[in-house]
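>>> pasting a predicted model and its sequence here:
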Amino acid sequence: MDSFGSCLPFSTSAPHVAPTDDRGFPKLEEYPPGYPRFAALISAHDPFLVCRRFGQLRARLLLLKQDKLAMLETRLELIDRNESCPLFLGKSRCDRNADRIALLSEIERSLEDYDQFTGRAHKMLSYEIAHRRDVRSLQNWIDGTGCLAREETEFLLRRHELVTLAPAGDNAVVQLENWVEDRLIRFYRGFRGTRFQSLSDDANVYLYRSALVRRVSQTLLIIMVTTLLLMPVVICNIISALSLRIVVVMACTISYLLILSGLTKSRTTELILAGATYATVLIVFVSGTSGF
């Protein structure tokens, strides 16, 4: 069994939902079946607001708009080369070439359209990729309720171009909270009790407030960070050989960077800076305790 939105396999007859909090939504069953109920479900959990970015269609339109501007550019160059009055090219206020004036107006409109399109495309491509657990949760809910036409929900199968409109959160915290939520649902039956108020009367649909999940996740995160920072110090205190201490520093720095890059979306320069700072602190400790 898993929560709606988790990464573990689902039963097709038991979709589950796990929004971050209970914000006073009515029961899902109070909405008519179909899009009204599906929209209520999506609005209960921001990451469920997923949509296609239509990358191929955007690329196709971009190529067409780009080619149109290229042709207009070629036409303008041709008009300039065939200009019979050089004065028109050197003083735009005196330009009486109607073809050039009309063409420049068309170029301006096309450029404006091109700029708006590229700006919208850039904004769409900047959205976060939808998490697999959220997409799978929506698919399970649809399969379990059968209240939407299959052909109108096929967009969920195109996972490679699904994005979420929800603001990007702390990737490490989100992953940890998802893991904690999965474990609580699997091993702690009290987690499914009425004190975690559900927004659905369906026994297989769970919409929890995440206070417990958040507290457990924060505790685990603090323990993990403390362990990462202090474990090499403890090991180096036990080991007296300088060469072994250096090996410990190298191993711990590599482990630190691997975990950091896996849990967060850090840039290369940020990883280098974090690794350098971490290694420097450990080297200072080693040198201060061994005369290195």
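Perfect, I can see it now.
>>> please count neighbours and contacts with C-alpha atoms only from this point.
OK.
>>> now the helix or strand containing Glu181: how far from the chain's centre is it?
Applying DSSP states H and E as the criterion places Glu181 in helix 171-187. In terms of C-alpha atoms, centre = their mean, to the nearest Å, the centre of helix 171-187 is set 17 Å apart from its chain centre.
>>> before we move on, what about stretch 41-55?
Relative to its chain's centre, stretch 41-55 lies at 11 Å (C-alpha atoms, centre = their mean).
>>> end-to-end on that stretch?
Distance across stretch 41-55, first residue to last, is 26 Å (C-alpha to C-alpha, to the nearest Å).
>>> pull out the buried residues from it.
Neighbour-count burial for stretch 41-55, counted by 16 or more other C-alpha atoms under 10 Å, picks out 41-42, 44-45, 47-53.
>>> how about those residues, which pair is most distant?
Ala44 and Arg53 (22.1 Å; C-alpha to C-alpha).
>>> those strands in the chain, which residues are they?
50-52, 128-129, 162-164 (DSSP state E).
>>> I'd say Ala172 and Ser266 touch.
No. Assessed by C-alpha atoms under 8 Å, Ala172 is found out of contact with Ser266, at 10.9 Å.
>>> quick one: which of the two has more around it?
Neighbour count, other C-alpha atoms under 10 Å: between Ala172 and Ser266, Ala172 has more, with 16 against 13.
>>> one more to weigh against that first structure:
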Amino acid sequence: MEEPLPEEIQRQPWKYVGYRRYAEFISSDSDMLIFRRFGELNARVGLLLQDKCSLLEQKLIDLDKKNSRRDADPINNGTIRDDIEERETLLNEIAHHLDRYSKYTDAPVHLYSSLTVSVDKFLIQQSQLREYARAPSRDVKSLRTWHANHQNMAIDEEEHRYLEQHQDLIRLRSNNKTPVRNWIDNSLALRTLRIWKKQSRTIPKYEANNISYYSNTSIDAFASGTIIFIGAFLLITPIWILQAIEDLQIKLAVITTFVLVFLFVLSFAMASKPFEALGATAAYAAVLMVFIQVGL
């Protein structure tokens, strides 16, 4: 099959690039898998589901009160197996809406009769959806740059306008990177160093000058190595310093300094929770104090 010329691709990116290349691009790196959360729409649907179930709940309460009045017919309200038809029908409708919200009896709500989401499942899905981190600006900018490199015509303008909803964009990959790795990613100069560059990935010729891929494994290894080096430095250096000092107050000042530095590194250079950082710092301080006692 004859390949199109670069000039042809530039003139008609919607024909030669399109969704096939766009999908290939965003799936090439998990950081690029960015989609909308539709937070406001989901909230509206949640309110709809809640209100419908509230209406059915109130109907059940009114029916129970009606059948419990002194002037009501003697109805056994203590049975499910031999319940009255009206209440059994209402309970079945409630169960149906709680499980699969698809059948409605009120005319205004028929607009939503195609919904088949259970209330419980909906709430669980919303809870899980909220756990996804908001897409970083640098990744959204990368997607916008891809569109700009194709004159914003590879994908229909209306269909890639979702990238303008920055507050509503989420990244499917959870952000479990260390602060050191995030620091590298936030620096264009650091994250685009030649040493990280991948050579094995195939890139279309017409995009060779616009797209570069970098090895996450190499960057993660460098970040881990940096953390290990800092940790080793903070463990070994104070021991040698304390060994060379005789005055106890100066030793305590050295320990205090290194303990504070250690706490700072744990809190800001690593993904540590406050109590974890304090616990590790306490253990670190105990080791240094033991070294003082041994020296005495």
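Right, received. Where do you want to start? None of these values were measured; they are calculated from a predicted model.
>>> which non-adjacent residue is nearest Val216 of structure 1?
Take Val216 of structure 1 and drop its neighbours on the chain: the residue closest to it by C-alpha to C-alpha, 6 or more residues apart in numbering is Val180, 7.2 Å away.
>>> state the distance from that neighbour to Ala279 of structure 1.
Counting by C-alpha to C-alpha - Val180 of structure 1 and Ala279 of structure 1 are separated by 30 Å.
>>> got it, and Leu228 of structure 1?
12 Å.
>>> more neighbours: these two, which one.
Comparing Leu228 of structure 1 with Ala279 by neighbour count (other C-alpha under 10 Å), the higher total belongs to Ala279, at 19 against 16.
>>> and the most centrally placed residue in structure 2, what is it in contact with?
By C-alpha atoms, centre = their mean, structure 2 has its centre lying nearest to Tyr132, at 2.1 Å. If you count contacts by C-alpha atoms under 8 Å, 6 or more residues apart in numbering, Tyr132 of structure 2 has them with 170-174.
>>> under the alignment, what does Val287 of structure 2 map to in structure 1?
Taking TM-score structural alignment, Val287 of structure 2 has Val281 as its aligned residue in structure 1.
>>> just Ala189 of structure 2 next, same as before
Taking TM-score structural alignment, Ala189 of structure 2 has Asp182 as its aligned residue in structure 1.
>>> what's the local residue count around that match?
Asp182 of structure 1, neighbours per other C-alpha under 10 Å, totals 22.
>>> and Tyr114 of structure 1, by the same measure?
Using other C-alpha under 10 Å, Tyr114 of structure 1 is surrounded by 19 other residues.
>>> does it touch Leu64 like I think?
No. Using C-alpha under 8 Å, Tyr114 of structure 1 is not in contact with Leu64, being 10.0 Å away.
>>> Leu55 of structure 2 maps to what in structure 1?
Under TM-score structural alignment, Leu55 of structure 2 pairs with Met71 in structure 1.
>>> for Ile129 of structure 1, see how far away that match is.
Plainly put, Met71 of structure 1 is 36 Å away from Ile129 of structure 1 if you go by C-alpha to C-alpha.
>>> same check on Glu151 of structure 1?
To Ile129 of structure 1, Glu151 of structure 1 is 22 Å away according to C-alpha to C-alpha.
>>> more crowded one of these two?
Ile129 (19 against 7).
>>> distance of the more buried one relative to Gly275 of structure 1?
To Gly275 of structure 1, Ile129 of structure 1 is 27 Å away according to C-alpha to C-alpha.
>>> do the same with Tyr114 of structure 1
Computed as C-alpha to C-alpha, the Tyr114 of structure 1 to Gly275 of structure 1 distance reads 43 Å.
>>> now Val174 of structure 1
According to C-alpha to C-alpha, Val174 of structure 1 stands 23 Å off from Gly275 of structure 1.
>>> also Ile142 of structure 1?
When Ile142 of structure 1 is compared with Gly275 of structure 1 (using C-alpha to C-alpha), they lie 45 Å apart.
>>> what does Leu41 of structure 2 correspond to in structure 1?
Match for Leu41 of structure 2 (TM-score structural alignment): Leu57.
>>> ok, the counterpart of Leu172 of structure 2 in structure 1 to Val205 of structure 1 distance?
Counting by TM-score structural alignment, Leu172 of structure 2 corresponds to Leu165 in structure 1. Distance of Leu165 of structure 1 to Val205 of structure 1, given as C-alpha to C-alpha: 23 Å.
>>> who has more neighbours out of these two?
Val205 (20 against 17).
>>> that one -> structure 2?
Aligning on TM-score structural alignment places Val205 of structure 1 opposite Ile211 in structure 2.
>>> what residues are up against its match?
Ile203.
>>> counting neighbours, what do you get for the equivalent of Gly90 of structure 1 over in structure 2?
Using TM-score structural alignment, the partner of Gly90 of structure 1 in structure 2 is Gly78. Gly78 of structure 2 has 8 neighbouring residues, counting by other C-alpha under 10 Å.
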